[in-house]
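Colleague: Output the structure for:
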Amino acid sequence: MRYVLHAPPGFGKSRLIARLAAGRRSLIFVRSHVEGLQMARYVAEHGGDAGVLFGRRHLCPFRAESWARCFELRDSGVCKAKSRRAEAPIFDVEELYKLGVCPYEALHVEGRRKGVVVLPLAYLSKVSNISAVADLFEEVEFVALDEAHNLLSTVEVGDEELYSRRYCIGGGGGLTCLVLPLVGEVSGRARFLVAASASIVRQFSDIFTYFLRAEYVEVQRLPGEENLDVDYMPLKIRYRTRLKKRYVDAVIDKVRQIFREYGRAVVFLPNKELASLYASKIADLPVSDQPLGDIDHVIVTYYGSPISEGVNLNVKAGVLVGFPIPDVRSRELWDKVRILKRLGYDGYKYGVLFTAVNHVVQAAGRVMRGLDRERKYILLIDDRFAEYRSYLPRYLSRAV
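Modeller: Predicted coordinates:
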């Protein structure tokens, strides 16, 4: 059983992974420590014994990045943790610290002894990172890769890294390598594997199934789909048009209208600078770049921002402005395109379009949580949503 699982937001991918992992020797890789702690709780709910192995900076309440900094905080009295163990499993950094326990040390002391170990996806990006946890792969039965779309990325490595050069391209004194093939190699021993994502639609699946040696499974029905309204506005949002008054005014008018109707909304724009500009245009509204809970406000952010993936936003509507083709001036982007072409894949499709579609799906997913309880609304503003509709999940493409 080795699967690449595409399932929409709200399906419960994390809980499914936790249920499959409980009761067998498992490694679960997630994007952030917050998701890692949540995953460990889910595993415990299903009767499993979970440990969490993330770095000091994420598991220390004072964000100590090294043992020396940790010692300094304790010696100065800033950190008052006295114990390395908790009496019972607790997957909450603040709660552990309140008990006088160092969260990093407590979670790491127990982590390697557990049947299920939760780790960051970043461990899979380099051979040098993997070597720190290589022993955990020796007798593993099940490997889960949550938010697996992040694996179709590149990483810069030194010449000493044991990468196959066919997955890399040289330049700037180092190598830029594709991450996905390495992940396929290190997870190959596991009998069971699930690589889950809302972004790996069928049109992009073959590169994942090939390197992970897995079958593709697709869940099409969106839970609560009857409560989701999606509209499309074919405005030609481009680099040369998106600052023109006519285009800005058209978008701002829609945002104001949606705020009046829904109260809590999020707006995604192509980059941070545009987000700042558009936020200034609606400064008379309660606007923020961060969620403010359940009060009426408009979050103005950008595709790929820290709150654009893995964060549940308490909003009722979303406005996606521009089809987010990545920055074509990026050397990293074109390095990826060249590596993909060398491997026999369409570099533009997998290097450029997949990145854009992933940004769209993740942004829409911030709005779609809680569809089983209330109606939600998403507006897609850009004529390219129609051009690339065949690459979008059905719940978004049906309106285009």
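Colleague: alpha carbons only for contacts and neighbour counts from here, please
Modeller: Noted.
Colleague: At the geometric centre of this structure, which residue do we find?
Modeller: Closest to where the C-alpha atoms of the chain average out (CA atoms, centre = their mean) is Glu309, at 4.8 Å.
Colleague: you'd agree it is up against Val361?
Modeller: No: using CA atoms under 8 Å, Glu309 is not in contact with Val361, being 9.3 Å away.
Colleague: Remind me which helix or strand the closest residue to the residue nearest to the centre of the chain other than its chain neighbours belongs to.
Modeller: Distance criterion CA to CA, 6 or more residues apart in numbering; nearest residue to Glu309, sequence neighbours excluded, is Gln362 at 5.5 Å. Secondary-structure element containing Gln362, defined by DSSP states H and E: helix 354-368.
Colleague: rewinding a little: would you mind giving the secondary structure of the residue nearest to the centre of the chain?
Modeller: coil (DSSP: H, G, I helix; E, B strand; the rest coil).
Colleague: so who does it touch?
Modeller: Gln362, Ala363, Gly365, Arg366 (CA atoms under 8 Å, 6 or more residues apart in numbering).
Colleague: For the third one, give me its contacts.
Modeller: Going by CA under 8 Å, 6+ apart, Gly365 touches Pro9, Glu309.
Colleague: The structure of the following sequence is requested for comparison with the preceding one:
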Amino acid sequence: MRILLNAPPGYGKSRAIAKIAAQKRRALIFVRSHLEGLQMARYVEEYGGSAGLLFGRKTLCPFGAENLLQCLKLREVGVCRAKSRRLEKPAFDIDEIYKQGACPYEVLHVSGRHNNVIILPIAYISKISNIVAISDLFEEVDFVALDEVHNLLTTVSVQDDELYSKQYCVADETPICLVLPLIGELVKKTKSLLAASASVLRHFSQIFTYFLNARFVEIEKIPGIENLEIDLIPAKIRYNTRTKSRYVELVTREVKRVYQEYGQVIVFFPNKELAMYYLSKMSDLPVSDQPLGDINHVIVTYYGSPISEGINLNVKAGVFVGFPIPNIKSRELWLKIKILYRLGFNGYKYGILFTAVNHIVQAVGRVLRDLNRERKYILFIDDRYIKYKHLLPRYLSQTLRP
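Modeller: Next up is the predicted model:
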């Protein structure tokens, strides 16, 4: 079984991965963040398996120690009072583990090397220097899962002695290499593979199925789709128009309208600078660049921000301003496109259009949580959502009208 799974937000991809992994003798699961890793470990335990996390010390230490020396100093001065590497009862929360008198980093690493399921950050397999530290884990492994696999269609800077294949790289001041082919080499002997994402739609799947040697499986139905309402305002949101007064007034007026009806709203902009600019224009609303819990407020953020993917937010509506085409002035982007064309893949399609659609799907996913239990609302503000509607998932495109 080697599958590339596309399933919409709310389908339960993480639980599906955990259920399979729990039944295996030895399984590796790669996730985006330690919070997702802790959630995955909890699911594995629910399905009868046992899981540990091999994440860095900084992410698992309650006090942010980055190395063993800092850890020891925190213990010497009494800031850290952890005394044990074992738990009295299972816990998948850093604070809860620490409350039991144990060091979360040490507990999760000890269990990680002994349990049947090991959960790791997907960043570990993006560079040879990282892979070396975990290469032994791939010996006699039964199952590998790559959650949020769209994150692997990216490039990474490497040292000259790390070049795993020059055909996947371009020369620059520092060589730039495409990550996905490296992952394909790493997992090619794995008996079972499940790579999952809400963003890898059928028309973007070929490059993933090719390098991962996997069969594409698509699940189109989204639970609770009858509770979703989608509107579109086909304004020409462009680099030279998006800060003009008529567009600022349009966007702020619509955000205010959506807030008054739904209370908990998230608004996405093409980049951080534009998000902060618009945030300053919404001073008459309760706005923040971070989620503030259950109170009614407007979260103002940008496509690709830390809260745009993999985070469960308590919002009832989303306003999506602009179509997030990546910065075409980026040198790294054009190097990536060059590699893609060299490998026989459409660089514009995978380097630019896939990036934009990925940002949209992930951002929309913040709104679609709990859709089967409550009414949700999405507003797109940009005429390009019609132009590129054929690239969007059906649960979005089928209701878009000019």
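Colleague: hmm, back to that, which one of the contacts of Glu309 of structure 1 sits in the busiest neighbourhood?
Modeller: Within the contacts of Glu309 of structure 1, most neighbours by other CA atoms under 10 Å means Ala363, with 27 neighbours.
Colleague: burial count for the nearest residue to that one once chain neighbours are set aside?
Modeller: Setting aside the residues directly before and after it, Ala363 of structure 1 is nearest to Ser308 in space (CA to CA, 6+ apart), at 5.4 Å. Neighbourhood size, Ser308 of structure 1 [other CA under 10 Å]: 21.
Colleague: So Val287 of structure 2 is in contact with Thr301, correct?
Modeller: No: using CA under 8 Å, Val287 of structure 2 makes no contact with Thr301, being 10.3 Å away.
Colleague: Among these two, which residue is more densely surrounded?
Modeller: It is Thr301, of Val287 of structure 2 and Thr301, that has more neighbours when counted by other CA under 10 Å, with 28 against 19.
Colleague: What residues in structure 1 pair up with stretch 216-223 of structure 2?
Modeller: Residue correspondence for stretch 216-223 of structure 2 in structure 1, counting by TM-score structural alignment: residues 216-223.
Colleague: and that stretch, which residues are buried?
Modeller: Tyr216, Val217, Leu222, Pro223 (16 or more other CA atoms under 10 Å).
Colleague: Who are the contact partners of the last one?
Modeller: Same thing as Pro223 of structure 1. Pro8, Gly10, Phe11, Leu371, Asp372.
Colleague: Kindly confirm my reading that it forms part of a strand.
Modeller: No: read with three-state DSSP, Pro223 of structure 1 is coil and lies in no strand.
Colleague: Quick check: the gap between it and Ser199 of structure 1.
Modeller: 16 Å (CA to CA, to the nearest Å).
Colleague: By how much does the helix or strand where Tyr377 of structure 2 lies deviate from structure 1 on average?
Modeller: Tyr377 of structure 2 is part of strand 376-381, with elements assigned from DSSP H and E. Here strand 376-381 of structure 2, set against structure 1 after superposition, deviates by a mean of 0.6 Å using mean CA distance after the TM-score superposition for structure 1.
Colleague: In structure 1, what stretch matches that strand?
Modeller: Using TM-score structural alignment, strand 376-381 of structure 2 lines up with residues 376-381 of structure 1.
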